[in-house]
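*Asks:* here is my input; please provide its structure:
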Amino acid sequence: MIKVALIGDSIFDNGAYVAAGGEVITHLKHELGGKGDAILVARDGAVVADVPKQLSALPDDVTHLAVSVGGNDALRNIDVLARPARSIAEALSTVADVRDDFLSAYAQMLDKVAELGIPTILCTIYDVQLPDPAQRRAANLALVVFNDSILREASSRKLPVVDLRVIFDEPDDYANAIEPSGRGAAKIASVINQISTEHEFRGSASLYSKQGKRT
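*Replies:* Got it, this is the predicted structure:
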């Protein structure tokens, strides 16, 4: 029997944005069926710095962790997109500073996760669906540097990754501009179930972009 703990933010703790039964945790419990159970430790609004506190609340019988965090860290830095710059180089330097800070924080968070010695699944940050096309385009481009940090750490630590950027491929996957709908939650749960029950965690890093699909 396995027990998956969902760690992070509202990508997992999406109950406030969907009808009853549309939560990621509900879908995951259904996916696991008789194979195991799942608990929700993630909290809406959480950032990378909140994860160690969530880890301290884990019960002793957890066998797998799924971590989805970073989107709110990105939102906290969204003002960078409106900051004036004298050149493209200066603008990129500002973005690089944000990337460096996030990469450091994300790596330190994963160090805390690694101390537990529990098989761990990471998630990328999916594209946001802001109503203004120009803002949406700029925000999703900026998210590339956050996702690059996540993928770098996953690769170096040989951790499997749920690539939400690819999995969320329909408007109906979103409850609003930045939260997963019941449909999106079902997709997340399906891939987490697959990884937690089938992935060889002692192997190399893998990127899961669809159920049954990995690279």
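
*Asks:* can we go C-alpha only for contacts and neighbour counts from here?
*Replies:* Will do.

*Asks:* report the secondary structure state of residue 7.
*Replies:* What DSSP: H, G, I helix; E, B strand; the rest coil gives for residue 7 is strand.

*Asks:* here's the other one to compare against:
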Amino acid sequence: MKRQAKPMTEKHVCLMGDSVFDNDGYIPGEPGVIEQMRRSVPQNWSAYKVAVDGDCIEDIPDQLENVPTHATDIVVSIGGNDLRKFRHLLTQAAQGSTLEDLIAAPLADFEIAYGWMLDTVAERGVPVRVCTIYTAIPFAEPEMRDHAPSAIGAFNALIMRLAENRGVPVVRLDLACRDDSDFSEISPIEPSSQGGQKIVDAILQSLGQG
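*Replies:* Predicted structure coming up:
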């Protein structure tokens, strides 16, 4: 007698964070990340979005209030808007200042904020995954193209270290989205539909469905 396949564990995945997940307004006529997630998950899974375009690390507690009580997994992509506050420093880097020195203080502040965010989300008692910030953004400004990838890379290293210290898996969006076409034509810091599907695929792989 043929053995029946064991049914996959039911999961209810909640996406928290910013416009990486809440990108619908930047890809008119195409599916956003949450719709792509719902189309891609196994039949007995579900996906929800509490992410809000423009939100920063400090907004995560408000989002937590909207996480469904039956959520089994939380995926957080946050921090990109926090980094945008420091973009003026890249102009100084373009003028010859040392990038490492310029971002030292922002890195220290980010470490405190991101660590607090991880601990706050963990209090929910649901398995958590966090995402790195993609680095291949097709910025129009030369100073952003030249220096943003290295600066973001330093913050990503911090995200990965903080997550590892807490046993939190990391979804590497900086490896998933590498092409110009992975980003919205309306706003280069948001994922396109193509990039959104790559993000969904990376999440599902992290959840054991890749």
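
*Asks:* got a TM-score for the two of them?
*Replies:* Comparison of the two superposed chains (TM-score structural alignment, normalised by the length of structure 2) gives a TM-score of 0.87, and 198 aligned residues with a CA RMSD of 2.1 Å.

*Asks:* determine the longest helix present in structure 2.
*Replies:* Using DSSP state H to assign secondary structure, the helix with the most residues in structure 2 is helix 142-165.

*Asks:* next SSE downstream of that one?
*Replies:* The first helix or strand that comes after helix 142-165 of structure 2 along the chain, using DSSP states H and E, is strand 170-171.

*Asks:* structure 1: matching residues for that next one?
*Replies:* Alignment note (TM-score structural alignment): strand 170-171 of structure 2 is matched to residues 161-162 of structure 1.

*Asks:* mean per-residue distance, the matching stretch to structure 2?
*Replies:* After superposition onto structure 2, stretch 161-162 of structure 1 lies on average 1.2 Å away from the residues it aligns with, using mean CA distance after the TM-score superposition for structure 1.

*Asks:* same check, this time on stretch 134-153 of structure 1
*Replies:* Mean deviation for stretch 134-153 of structure 1: 1.4 Å (mean CA distance after the TM-score superposition for structure 1).

*Asks:* for the most centrally placed residue in structure 1, give me its contacts.
*Replies:* For structure 1, the residue lying nearest the average C-alpha position, counting by CA atoms, centre = their mean, turns out to be residue 68 (2.6 Å). For residue 68 of structure 1, the contact set (CA atoms under 8 Å, 6 or more residues apart in numbering) comprises 6-9, 11-12, 122-125.

*Asks:* where in structure 1 does stretch 79-91 of structure 2 fall?
*Replies:* Residues 70-82 of structure 1 are the counterpart of stretch 79-91 of structure 2, counting by TM-score structural alignment.

*Asks:* what's stretch 100-113 of structure 2 aligned against in structure 1?
*Replies:* When stretch 100-113 of structure 2 is aligned against structure 1 using TM-score structural alignment, it corresponds to residues 92-105.

*Asks:* so what does residue 51 of structure 2 match up with in structure 1?
*Replies:* Counting by TM-score structural alignment, which is the criterion used here, residue 51 of structure 2 corresponds to residue 42 in structure 1.
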